[in-house]
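Asks: The amino acid sequence is not available; the structure is as follows:
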């Protein structure tokens, strides 16, 4: 049982059935490696690191997740969003020093892993639900735009040095006359291959095909002689294991950024993980997933890689290729390690324009216009939140953009909880029960009663609002009700401030000749009031299990019309 808690993947592997699953897992693992190879190299470029680090980030993390993860299908690999966040966080700190930059990225990745494990100890898996869907849509849309803008220079054959969206756009426009025609043609060819292969050869990884054809073109036509930019030579051999280090002065900034990276990679990875688990008919443990992501990122940092998360494209490849267990990830890791050992030489012919095309198509897949339209239709405020997140990402950078979005989400949550919707209820013809009179203008209040619903827990930060809204409802009522009935079902928690608000409301209503009644959660109220030493037979007579019973009791009192 202890082993299952520490390494659930290892327990699953102990029951592995080679005769039934090995062939499918090996085939799926090789397919995943074929997709992961070009994507990992491209994402290393996006993160501002040497291409080989993309492969480093794709070997030990796959092994770590296979042992510690709770999904038998998820593949952990570099991801466009996290790579963009890494670059945004570290570039201002490194001062243009490539060695220092790489070291800081690895330290940030190590901190990210530690943050994930620490969050698991406090059972903060609920953080996966904190970044709402509109925030994630806005974040990924902003990242998508930033990636496209960052790759235009690779396709046109010149470098872009400006930071920020407007300065970068202006620099690109100014340098358009410097466009290198052979590079542009190679980039357009890469786009054509990507788009056509997805339609005509769906079983062949499009990104791998583009890199292979691009490398062949560079080699056969000697394109480097006409200044077509290619990857630097890729160092052969497995990654050395070492503890990364960075200047002490940079550690606070790196630690702060790691929290944002951890939140985003865990949230986006968990969405992918839950999606495939739902299709596969099994459940995942989000707190154990935090540990798995933490160990995977620490393994990546110790082996010279960078931040990783659940990768949707590689997970989809594993599933569609027939992968059935964690062995798929182990085979993919072994295949990538073999490439590092024996097949790195051809990578030096891969053109940067082809990598730029791969990244731009990946960025396009991140952009979710359909969801934006849906948000506009369903909730304009959620649409605005998503748009603000996108603008924050493209203008202030990925880290600051997500922090702004989270702050806005917290403010909105507090506002909704501190100032929840208040409703007066009544009967609606053709509908059973009691319904909001604001929503149903044709509804009618129950004569002699005011049915009042407060749609939130009654606690210290909204108790005054509850009291104010209750008094206002009574003051505006014509004629005044005889009973003021509070629908307590939405009040799943009432603290001492809430109890005091109810007492003040009761005193106010008594001065107006109105009786206060609570409907719903009767047993909870009685137990809670007894615990506070405030119970009394008179008080219990004001508590009813449901609104229906409160209305029935009112109608049975002397002088009221019968049922």
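Replies: Sure, I can see it. Fair warning: this is a prediction, and the values are worked out from it, not measured in the lab. Numbering: from 1, shown residues only.
Asks: Only C-alpha atoms from now on, for both contacts and neighbour counts.
Replies: Noted.
Asks: tally of neighbours for residue 459?
Replies: Each residue near residue 459 was counted by other Cα atoms under 10 Å, and the total is 21.
Asks: Just list the residues touching it, thanks.
Replies: Shown in contact with residue 459 (Cα atoms under 8 Å, 6 or more residues apart in numbering): 493, 494, 495, 496, 497, 498.
Asks: Then residue 283?
Replies: 71, 274, 277.
Asks: Chain neighbours aside, what residue packs nearest to the second one?
Replies: Meaning residue 274. Nearest non-adjacent residue to residue 274, counting by Cα to Cα, 6 or more residues apart in numbering: residue 284, 7.0 Å away.
Asks: same thing with the last one?
Replies: Here the nearest residue to residue 277 in space, its sequence neighbours aside, is residue 283; by Cα to Cα, 6+ apart that works out to 6.0 Å.
Asks: So the one you found: helix, strand or coil?
Replies: Following DSSP: H, G, I helix; E, B strand; the rest coil, the label given to residue 283 is coil.
Asks: Can you give me the distance of it to residue 58?
Replies: Separation of residue 283 from residue 58 (Cα to Cα, to the nearest Å): 25 Å.
Asks: One more: residue 279?
Replies: 25 Å.
Asks: Looking at those two, which has the bigger crowd around it?
Replies: Taking other Cα under 10 Å, residue 279 and residue 58 do not tie; residue 58 has more neighbours (30 against 8).
Asks: Quick check: chain neighbours aside, which residue is closest to that one?
Replies: Excluding the flanking residues, the one nearest residue 58 by Cα to Cα, 6+ apart is residue 77, at 5.4 Å.
Asks: hang on, residue 80 packs against residue 43?
Replies: Yes: contact criterion Cα atoms under 8 Å: residue 80 and residue 43 qualify, at 6.3 Å.
Asks: Now do the shared contacts for those two.
Replies: Joint contacts of residue 80 and residue 43 (Cα under 8 Å, 6+ apart) do not exist.
Asks: quick one, helices of the stretch 351-500 of the chain?
Replies: 352-366, 369-378, 380-396, 398-418, 463-476, 496-511 (DSSP state H, counting those that start in this stretch).
Asks: Against that first model, consider the following:
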């Protein structure tokens, strides 16, 4: 059947993929346990909910998603957005907070499902890459500094980045040396494992180290905060409490997570699919993530998406089909049933180290430099988004960035590129006189090439340019508009062109339009223009002018 989902990979399963899928599933599960608990802490949720969010959603995504290697679960940026959106409404970790997190997860899932069903995956193409790069870079910095209290061993009251740094510096004498040492050692261990024993998950080594040190020396009695009791057993089925008032308050956060989560997930899925030479569907990815979030909201999690690092590990470990994700989910469930007690002495400093090491790679200053070098305005968009996210707020930053990038687009389209053309006799061709100063220009003729679609917002700019030229050139008697770069024109712009033609011809200045493309010609034809005026060429019209 053409529309099969599960059957495509399950009932046609190639047994040669089994070893790679089992290995990848095991490695990702081991990696996901500390990451899931760390990201739950970042989201303001109890650590065990990170395992809930790592188990059920990944199974649901495997049913619908089109990527064979994408590892769905908690990720740093989405966890930060959860905290930023819910913490003003409820105390992190409280029952009310957890209830709102489940509602938020359900809202994200429903939005993504609807977008997938309605085939709205194309919407994310309107999100500037500069905005996403800047947002994730700034969010990574915020995430890293949000872990200072766990690393330094005392509670930091400030939530704003600058105030957090100031408070941490002012209270430097209160640092818990054991917590700082554990965090630093965990980072060193993870880096060393990655360099010298890359087949082993570094976060797991750090977790084992942290548990061993704290339990051996009883450092929890020395002020080192630990996870403590982690409830055992599979997550219970629970209906999210739906409140219109709460849903309205969470709507901006839900929208942000819906788009940011999908873009992060889809970007990684595309990278892997291109390497494996298969196609993925944006709409199926939306449906898969939507099902993962909507279904996961009934089992005590918080919003999830496809993660960069885990997906890369899943792929590198040999995953060939979604069976690897199924194996990961089943192993997480086994851990929930039998091994949650082993995490009692896990220090929060280790989880903080896991988070910091996971997010520092998201800080993409290289991309900012590249944008400024290639096209300055894109660099400005990056900087505005980055600064807004860093100093105003996470949700505000992404919306400011999107709004600013759209304003830049509107401004650019309202002021299209135009070029006065001159004649190069040797090549027998017309070129932009700014790029080819040697091109000959006649005083009684002005040739303007418009390099953009003409519509209601930018037609006035072109008209102003023509009026300026008419004012400056007293001997002008012929204006030629080269429409070779005009792909479309709306009715308002067409009326503007007709007005120019009428007004200038009253002044004995002929107006000719040349090199019309088919779609533009069709619009002029519907407006009643004579057929002979729709097929003029630049070479012939320019040569005819004395």
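Replies: Sure thing, it's come through. Here the structure is a predicted model, which is why all the values come from computation and not from measurement.
Asks: And the TM-score between them?
Replies: The TM-score (TM-score structural alignment, normalised by the length of structure 2) is 0.94; 546 aligned residues with a Cα RMSD of 2.3 Å.
Asks: Pick the one among the contacts of residue 283 of structure 1 closest to residue 400 of structure 1.
Replies: Among the contacts of residue 283 of structure 1, residue 274 lies closest to residue 400 of structure 1 (Cα to Cα), at 27.1 Å.
Asks: Trace the closest one over to structure 2, please.
Replies: Aligned by TM-score structural alignment, residue 274 of structure 1 pairs with residue 270 of structure 2.
Asks: okay but its match is in contact with residue 281, surely?
Replies: No: using Cα under 8 Å as the test, residue 270 of structure 2 is too far from residue 281 to be in contact (9.3 Å).
Asks: What count of nearby residues applies to the counterpart of residue 179 of structure 2 in structure 1?
Replies: In structure 1, residue 179 of structure 2 lines up with residue 183, judged by TM-score structural alignment. By the measure other Cα under 10 Å, the count of residues near residue 183 of structure 1 is 24.
Asks: residues touching residue 183 of structure 1, list them.
Replies: So residue 183 of structure 1 contacts 155, 156, 157, 228, 229, 353 (Cα under 8 Å, 6+ apart).
Asks: got the buried residues for stretch 115-127 of structure 1?
Replies: 115, 116, 117, 119, 120, 125 (16 or more other Cα atoms under 10 Å).
Asks: At the geometric centre of structure 1, which residue do we find?
Replies: residue 267 (3.3 Å; Cα atoms, centre = their mean).
Asks: Would you mind measuring from the aligned residue in structure 1 for residue 56 of structure 2 to residue 291 of structure 1?
Replies: Under the alignment (TM-score structural alignment), residue 56 of structure 2 pairs with residue 60 in structure 1. As for residue 60 of structure 1, its distance to residue 291 of structure 1 is 15 Å (criterion: Cα to Cα).
Asks: Compute the first-to-last residue distance for stretch 191-201 of structure 2.
Replies: Span of stretch 191-201 of structure 2 from end to end, Cα to Cα: 10 Å.
Asks: Same question for stretch 169-185 of structure 2.
Replies: 22 Å.
Asks: show me what contacts the residue nearest to residue 58 of structure 1?
Replies: Taking Cα under 8 Å, 6+ apart as the test, what residue 77 of structure 1 contacts is 36, 40, 57, 58, 61, 62, 308, 309, 310, 311.
Asks: Which residue ranges of the stretch 101-250 of structure 2 form helices?
Replies: 129-146, 148-152, 161-170, 177-196, 202-217, 244-276.
Asks: so which of those helices comes closest to residue 417 of structure 2?
Replies: Closest approach to residue 417 of structure 2 among these (Cα to Cα): helix 129-146, 22.2 Å.
Asks: May I ask you to confirm that residue 400 of structure 2 is in contact with residue 387?
Replies: No: applying Cα under 8 Å as the test, residue 400 of structure 2 and residue 387 come out as separate, 10.0 Å apart.
Asks: So for these two, which residue has more residues nearby?
Replies: For residue 400 of structure 2 versus residue 387, neighbours defined as other Cα under 10 Å are more numerous around residue 400 (22 against 17).
Asks: Give me the aligned partner of the more buried one over in structure 1.
Replies: For residue 400 of structure 2, the aligned position in structure 1 is residue 404, judged by TM-score structural alignment.
Asks: Contacts only, for that match.
Replies: Residue 404 of structure 1 sits next to 389, 392 when contact means Cα under 8 Å, 6+ apart.
Asks: Next: residue 548 of structure 1.
Replies: Residue 548 of structure 1 makes contact with residue 433, according to Cα under 8 Å, 6+ apart.
Asks: same check, this time on residue 287 of structure 1
Replies: 120, 123, 124, 125.
Asks: swap in residue 146 of structure 2?
Replies: Contacts of residue 146 of structure 2 by Cα under 8 Å, 6+ apart are 42, 159, 161.
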